[in-house]
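In: generate a structure from the sequence data that follows.
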Amino acid sequence: MDTALYLLPVTLGDTAIERVLPSYNKEIILQIKHFIVEDVRSARRFLKKVDRDIDIDGLAFYPLNKHTAPEVVSGYLRPLEEGHPMGVISEAGCPAVADPGADVVAIAQRKNLKVVPLVGPSSIILSVMGSGFNGQSFAFHGYLPIDPSERIKRIKELEQRIYGESQTQLFIETPYRNNKMAEDILKTCRPQTKLCIAANITCEGEYIKTKTIREWKGHLPDLSKIPCIFLIYK
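Out: Here you go, the predicted model:
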């Protein structure tokens, strides 16, 4: 096993490990003793899910979130610099994609340390795959503005890009505001614009559906409290 910073995908929800992660990932994980994690509790749960006999108390965890100072993050890589493999674990899905793990990867690259991304579920990629939209050119924008007028303005800007650049536009919302976001999209976008709603990807109740704005009106599902990605295209 190479001494490297391994980017370890996790399940997107309460999904069986073997459904979404290669067995090779487990082989790598069981050889790592140092983990940089978005949330220590969820990381420990994930590792127990990978192998219930794993010695959790024998592992070292380094919390990484948007509030972690860069100099602290840089210090996290000391075990790797001393020759020990390390792993990065996100809250869900692939680390370093729309995730604070990107900060530690950037530092590892600057220090010329080896980085190895492992295969696993990415809700961004899976939603593009299932949408029927342009998979050659797409952009993920994370969360749109909370302010209603600013959010409407942003949706209009993204819609202009799909017609001007033929680029699929993706964005997310806090689960309890999903329904409001869907309503705003229907109010704002052109009737012929296509909207894909991708929810609970790889989990029980997975829902990936593409319709025009006109077709969605009066037929929106209840999206409250579930992870969801919205995609628009022409």
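In: hey, let's count contacts and neighbours off CA atoms from now on
Out: OK.
In: OK, contacts around the most centrally placed residue in the chain?
Out: Centroid-nearest residue in the chain: G93, 5.0 Å away (criterion: Cα atoms, centre = their mean). Shown in contact with G93 (Cα atoms under 8 Å, 6 or more residues apart in numbering): P9, V10, T11, L12, G120, P121, S122, S123.
In: repeat that for K209.
Out: Counted by Cα under 8 Å, 6+ apart, K209 has contacts S131, C196, I197, A198.
In: mind listing which of those are in strands?
Out: C196, I197, A198 (DSSP state E).
In: from those, which is closest to L21?
Out: A198 (20.3 Å; Cα to Cα).
In: go ahead and confirm the closest one touches S127.
Out: Yes: between A198 and S127 a contact is recorded at 5.9 Å, counting by Cα atoms under 8 Å.
In: overlap in contacts of those two?
Out: With Cα under 8 Å, 6+ apart as the test, A198 and S127 both reach I208, I229.
In: look up how far P63 lies from E206.
Out: Counting by Cα to Cα, to the nearest Å, the separation of E206 from P63 is 30 Å.
In: next up, for comparison:
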Amino acid sequence: MQQQRSFTKEASGSLFLVPTPIGNLEDMTYRAVNTLKSVDLIAAEDTRHTQQLLNQFEIETKQISFHEHNKENRIPELVERLQDGTNIAQVSDAGMPSISDPGHELVLAALAADIQVVPLPGASAGITALVASGLSPQPFTFYGFLPRKQSEQIKTLTDLAQKPETILFYEAPHRLAKTLANIQTVYGDDRQVSLARELTKKYEEFIRGTAAEVADWAQQSEVRGEFVVMVAGNEHPTEAVEAADPLAELSPVEAVNALVASGMKTTAAVKQVSKLRQLDRQALYQTYEEQK
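Out: Modelled structure (predicted):
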């Protein structure tokens, strides 16, 4: 058990988790600015990007890079500095640290070293989108970015299909159409979906409709900006939800070939196709091997 009083003076430094704007600089809070000015060091995901923010608010605090590619070496260094009494603020490029951004491992390391971790409230794309989505805001499940591979994405969506709460995903513009097509495939044409893009920016936009309507919009439109994808929960979670076959137009062997080409192992691909189409797995495997 560990008990923390965030603002009790300690010999060691404190780790402050500071949110930054997701677009509109006016969403920077007074407290965030004052914290970044008062700490000894800022651990930033991209120091060049963060420097623009610091210049905007006349913050002169020194930065150090902390991102996915250097975290293994950087975390011990940051923890040592915290133990020596250095106050450090951690920021990502936008929004809350640790939410689809670096930070969680640093928090764990700081807590293991009995260092105070102090979070600041602020901008978060998921919550901002959810309250204007038109979908039920509570309860909700935040998932973040879905797997990129088709087969893995279908499996993840299927695993979430029984959830009665609204589900939140993040998605990049170049993958949006395929992701929405998979959502339509797994959840059906009529499930309600809400999209939010370019939140707090000049071209902020919401697209609300059925899975079929939203998927069609993505196919027909020039998609730009980062998206929050929100899917209504299953109103009848006790009813079994069968995943539709995303490769239905292909023969069983062609479907296996497509899944293997996407990176899935042969045995897993045969298992998935045979399950979706209610085929004998061993017979399909034998046929696949014969036609290779």
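In: in structure 2, what residue corresponds to the residue nearest to the centre of structure 1?
Out: The equivalent of G93 of structure 1 in structure 2 is G95 (alignment by TM-score structural alignment).
In: without its sequence neighbours, what residue ends up closest to P117 of structure 1?
Out: L7 (4.6 Å; Cα to Cα, 6 or more residues apart in numbering).
In: which residues touch the one you found?
Out: Neighbours of L7 of structure 1 in contact, by Cα under 8 Å, 6+ apart: G87, V88, I89, C94, P95, A96, V115, V116, P117, L118.
In: right, and the first one touches T3 too?
Out: No: in this structure, G87 of structure 1 is not within contact of T3 by Cα under 8 Å, at 10.5 Å.
In: which one's more surrounded, these two?
Out: The neighbour comparison of G87 of structure 1 against T3 (other Cα atoms under 10 Å) goes to G87, with 25 against 17.
In: sorry, back to before: before we move on, what SS does the residue nearest to P117 of structure 1 have?
Out: Look at L7 of structure 1: counting by DSSP: H, G, I helix; E, B strand; the rest coil, its state is strand.
In: contacting residues for the equivalent of Q192 of structure 1 over in structure 2?
Out: The equivalent of Q192 of structure 1 in structure 2 is D190 (alignment by TM-score structural alignment). Residues near D190 of structure 2 by Cα under 8 Å, 6+ apart: T210, A211, A212.
In: most surrounded residue in the residues you listed?
Out: A211 (26 neighbours).
In: ok, back up a step: now do the match of G93 of structure 1 against E77 of structure 2, distance only.
Out: 24 Å.
In: do A269 of structure 2 as well
Out: On the measure of Cα to Cα, A269 of structure 2 and E77 of structure 2 end up 44 Å apart.
In: what about these two, which has more around it?
Out: A269 (23 against 12).
In: thinking that one is in contact with V260, fair?
Out: Yes: proximity of A269 of structure 2 to V260 meets the contact threshold set by Cα under 8 Å, at 6.4 Å.
In: now the contacts of G93 of structure 1 in a markdown table, please, with extra columns for distance to E81 of structure 1, neighbour count and secondary structure.
Out: Converted to a markdown table, the contacts of G93 of structure 1 look like this (distance: Cα to Cα, whole Å; neighbours: other Cα atoms under 10 Å; DSSP: H, G, I helix; E, B strand; the rest coil):
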| residue | distance to E81 of structure 1 | neighbour count | secondary structure |
| --- | --- | --- | --- |
| P9 | 23 | 25 | coil |
| V10 | 25 | 27 | strand |
| T11 | 29 | 24 | coil |
| L12 | 31 | 20 | coil |
| G120 | 26 | 20 | coil |
| P121 | 29 | 19 | coil |
| S122 | 29 | 19 | coil |
| S123 | 32 | 21 | helix |
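In: out of these, who's nearest I54 of structure 1?
Out: Using Cα to Cα, V10 comes nearest to I54 of structure 1 of the contacts of G93 of structure 1, at 16.3 Å.
In: what's in contact with the helix or strand encompassing K37 of structure 2?
Out: For K37 of structure 2, the host element (DSSP states H and E) is helix 30-38. Outside helix 30-38 of structure 2, the residues that touch it by Cα under 8 Å, 6+ apart are F16, V18, P19, T20, I42, F57, I59, E60, T61, A89, L120.
In: so which pair among the residues you listed is furthest apart in space?
Out: E60 and L120 (19.8 Å).
In: still on that earlier bit, list the ones among the contacts of L7 of structure 1 that structure 2 also has?
Out: Counting by both residues aligned by TM-score structural alignment, their matches' Cα atoms under 8 Å, those that remain in contact in structure 2 are G87, V88, I89, C94, P95, V115, V116, P117, L118.
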